[in-house]
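Chemist: need a structure here:
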Amino acid sequence: MPGRASGPGTPDRRLARAIQRVTATALGPYQTAVVRIGFAAAWLFFLLRELPHRRELYGPDGPWSWEMGRQLIANNRSFTVLMWSDSAIWFEIVYAVAMLSSVLLLIGWRTRTVSVLFMVGVLSLQNRSIFMGDGGDNVIHLVAIYLVLTRCGQVWSLDARRARRTAQAASGRSRDLVGPTLWIVLGCGLVAATLLGDRTGETWMLVLLWLLWVAQGLWWVACRYAPGEPRVLLDVLANLTHNAALAVIMAEVCLIYATAGWYKIQGSRWQDGTALYYPLRLDYFTPWPFLSDLLAGSGVIVMLLTYGTVIVQVAFPFTLFNRRVKNVLLVAMMLEHAGIALLLGLPFFSLAMIAADAVFLPTVFLLWLGGRVRRGRERLRPVARRPVPGQRRTAEEHAPRTLVG
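Modeler: Predicted structure coming up:
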């Protein structure tokens, strides 16, 4: 019996196209860039705001002493380089590196390396004093790990600009001395950490850092001396890892809202509206007392905000396959977090959640936003340095539509 010909719409063809897309493309480049920028900015602003109080929060002057932190880490096996020494100088170095890595990740300079330093800074400070945070620190904690596995510097970064300049070079090949130098310096740091670091709860992290260091070296060798099949294989592995990490970030956001919404449904405080009313009456959560009193004095507004929050959080994971409804709820959730930042005085929690929500923003909107920012930047440049219109097509014009957009 003759077999049926496989048409363009058959399951086999669709599966082949899906596999081709996942292995050949890093999906959601603009979404991951926004997540990178948002979380780097949230952590940087938090560190800057707490700069005068850094020693009380995470350093030697805090109520959670170094010895107490050591005992806790011995039990939960978490990672923090602040346990290597109780010196105030060492703490200042770690805090400064955490801020510097946030700035570099924000602008997208050497994102593969800087994302690892960013993760180390986040884990080191947060695991040092686990009771310091407002909920947004947990999201930053997780996404800092996921960003290491993504190719978050493909667009809107200094790395992307450097890649374009390298591609436009006459030889097509530039001598990059910064990358190998940075790799060697960090390798020496890993050797010192392996030989001299405290073994309390950090063995798993050192293994991960060594694997990332070796992978980065193999990538550089393949790009420079074996641009054929080895480079293609590494690109496929990098795309698969990126897409898997992107899917995990999306699943994490859905899980956060689903669990939050369903727990709210079960609680009597959210059923009678007091879960919102009480925070509006607490001095600690009222940076604008007049506005809080105005909202708390209206039972209708409290009811609408209470039930609207629950409905949006429960419904969002079920709307991902309906683009229009998903975008409407996405705007509602971002406005909700903006309201939390304004009314309850939790700006960093709200910024972290808005950055996490950005993974679902449509690609078309992000391209429009990037174009607006680019045109605004062009107006600020001197006339002599402005490029001629139509001289160069940007990568945004060739951006494929993705599942998240």
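Chemist: all contacts plus neighbour counts: C-alpha atoms, from now on.
Modeler: Will do.
Chemist: select the longest helix from the chain.
Modeler: helix 229-266 (DSSP state H).
Chemist: chain center to that one: distance?
Modeler: From the chain centre to the centre of helix 229-266 is a distance of 11 Å (CA atoms, centre = their mean, to the nearest Å).
Chemist: for the residue nearest to residue 135 when sequence neighbours are not counted, grab the count of nearby residues.
Modeler: Using CA to CA, 6 or more residues apart in numbering and skipping the chain neighbours, the partner closest in space to residue 135 is residue 349 (6.3 Å). Number of residues near residue 349 (other CA atoms under 10 Å) recorded here: 24.
Chemist: state the distance from residue 259 to residue 316.
Modeler: From residue 259 across to residue 316, the span is 11 Å (CA to CA, to the nearest Å).
Chemist: hang on, residue 157 packs against residue 107?
Modeler: Yes: in this structure, residue 157 is within contact of residue 107 by CA atoms under 8 Å, at 5.6 Å.
Chemist: another sequence for comparison is provided below:
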Amino acid sequence: MSVEKDIGRTPSPLKGMGAKLDAAIARLLNKITSTALAPYQAAVIRIGFSLTFALYLLREWPHRLELYGTTNPWGFDLAQRLIASNNAFTVLMWSNSRLWFELVYHGVIVASVLLLLGWHTRTMSILFMAGVLSLMNRSVLLGDGGDTLIHLMASYLLLTRCGQVWSLDARRRERKKTPHRDGCDRVSVALWILAGAGLAVAQMTGFAKIPTGWVLILWGLWLIQALWFWAGRRGSPDARALLDVVANLVHNAAMLVIAAQVCLLYATAGWYKVQGARWQDGSALHYPLHLDYFSPWTGLSQVLDSRSTVVTLITYGTVVAQVAFPFTLLNRRVKNVMLAILMTEHATIAVICGLPFFSLAMIVSDMVFLPTNFLRWGGSRIAAARDRITARLPGGKGPDDRDERRSVPV
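Modeler: Now for the predicted structure:
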């Protein structure tokens, strides 16, 4: 009897493991609800994709009417029929006038630049997404894989808190020292009022032709912003804490989706290449080097193609790197080496194949996996270079004259 009682009193190993598991889950939940993870990576995505799209629109500015405007071969009637069938969102279908197109095109450039700078990132991320979708859905036959990636990332970026660092928003919060009033300044409220009034007028007058699903999304985003204003003005710590928890959860989920999207992109690209005969025999790179569209530097392409061993190694190396990349995330050092290889590959594609915006979009996507310490180091170096340039200007401040902005590298 005594032996049975002693056995009953002995703590079970399973109970100890269960307690540890519960504690680990509790720590994880606390982390993902109390903090917006990967703020520097989110800032890189914001800066990189807004810069890429702004540069693309500026490069294509002389050809904007043929690509997306009134002289587009994919006519307005054809675009309307396609939009009616797939319910895609584009404000360019609201009117076929030249004036409306110019307002939208140049407005998207402005929104891209302001998002890059991090000026009222919540509002600018919505306008950026609307601009990207409007232009790309207007002419679905244009673009390449880089455009598709920008299309996806613009939608994901909307869900992140991408203005926490390296932004004018971060600098303003640091100066005011009022995080509880984040986003409640007069400019934010004015932008919110203008956006709501413009959307309401466009709908009531029949000017806007928006699918029902997108109406709910746009007005839902507008109401969410109203909740932030209400919590900030009211000064309720409980309401603000609840909104912060929800925003952190959404942000962390969006960053996870962005990382998964990049892994899926490389995995599918690599496995599809494995199935191709040209990639299997190592000659896939040979063919695009002889296409005028992918050979802006003919002499460079000829020099590269003249070395069959190099062509074969690059072909096989591309497949191996793309298939292996998702698995390298299990080891930090291997992952960093693979990131360097992939970024070098995309930079080479930009030069040899003449695809700068595709390559830039891919490089920015890869940067979401860069270590935080490396990104912070890079940000501090850029800030130091900015201070040196500023100090040389008339009336500029030197590094020792800076105020509290030192903690927010931009």
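Chemist: and the TM-score between them?
Modeler: Once superposed, chain against chain, the TM-score is 0.93 (TM-score structural alignment, normalised by the length of structure 1); 396 aligned residues with a CA RMSD of 2.4 Å.
Chemist: circling back to that earlier point, more crowded one of residue 157 and residue 107 of structure 1?
Modeler: residue 157 (21 against 18).
Chemist: counterpart of the more buried one over in structure 2?
Modeler: Per TM-score structural alignment, the equivalent position to residue 157 of structure 1 in structure 2 is residue 167.
Chemist: with residue 293 of structure 1 instead?
Modeler: For residue 293 of structure 1, the aligned position in structure 2 is occupied by residue 302, per TM-score structural alignment.
Chemist: got it, and residue 230 of structure 1?
Modeler: Under TM-score structural alignment, residue 230 of structure 1 pairs with residue 239 in structure 2.
Chemist: which strand or helix spans the residue lying closest to that match once chain neighbours are set aside?
Modeler: The shortest distance from residue 239 of structure 2 to any non-neighbouring residue, by CA to CA, 6+ apart, is to residue 231 (5.9 Å). Using DSSP states H and E, the secondary-structure element containing residue 231 of structure 2 is helix 212-234.
Chemist: what do you get for residue 353 of structure 1?
Modeler: helix 347-357.
Chemist: in structure 2, what range does that helix match?
Modeler: Going by TM-score structural alignment, helix 347-357 of structure 1 lines up with residues 356-366 of structure 2.
Chemist: so what's the residue count around residue 143 of structure 1?
Modeler: Residue neighbour count, defined by other CA under 10 Å, stands at 22 for residue 143 of structure 1.
Chemist: ditto for residue 216 of structure 2
Modeler: The burial count for residue 216 of structure 2: 12, using other CA under 10 Å.
Chemist: and it, what pairs with it in structure 1?
Modeler: Match for residue 216 of structure 2 (TM-score structural alignment): residue 207.
Chemist: swap in residue 347 of structure 2?
Modeler: Residue 347 of structure 2 maps onto residue 338 in structure 1, by TM-score structural alignment.
Chemist: quick check: closest non-adjacent residue to its match.
Modeler: Ranked by CA to CA, 6+ apart and with sequence neighbours excluded, the top spatial neighbour of residue 338 of structure 1 is residue 350, at 6.3 Å.
Chemist: quick one on the thing from earlier: and the residue nearest to the match of residue 157 of structure 1 when sequence neighbours are not counted, how far is that from residue 45 of structure 2?
Modeler: Excluding the flanking residues, the one nearest residue 167 of structure 2 by CA to CA, 6+ apart is residue 118, at 4.1 Å. As for residue 118 of structure 2, its distance to residue 45 of structure 2 is 12 Å (criterion: CA to CA).
Chemist: noted, bye for now.
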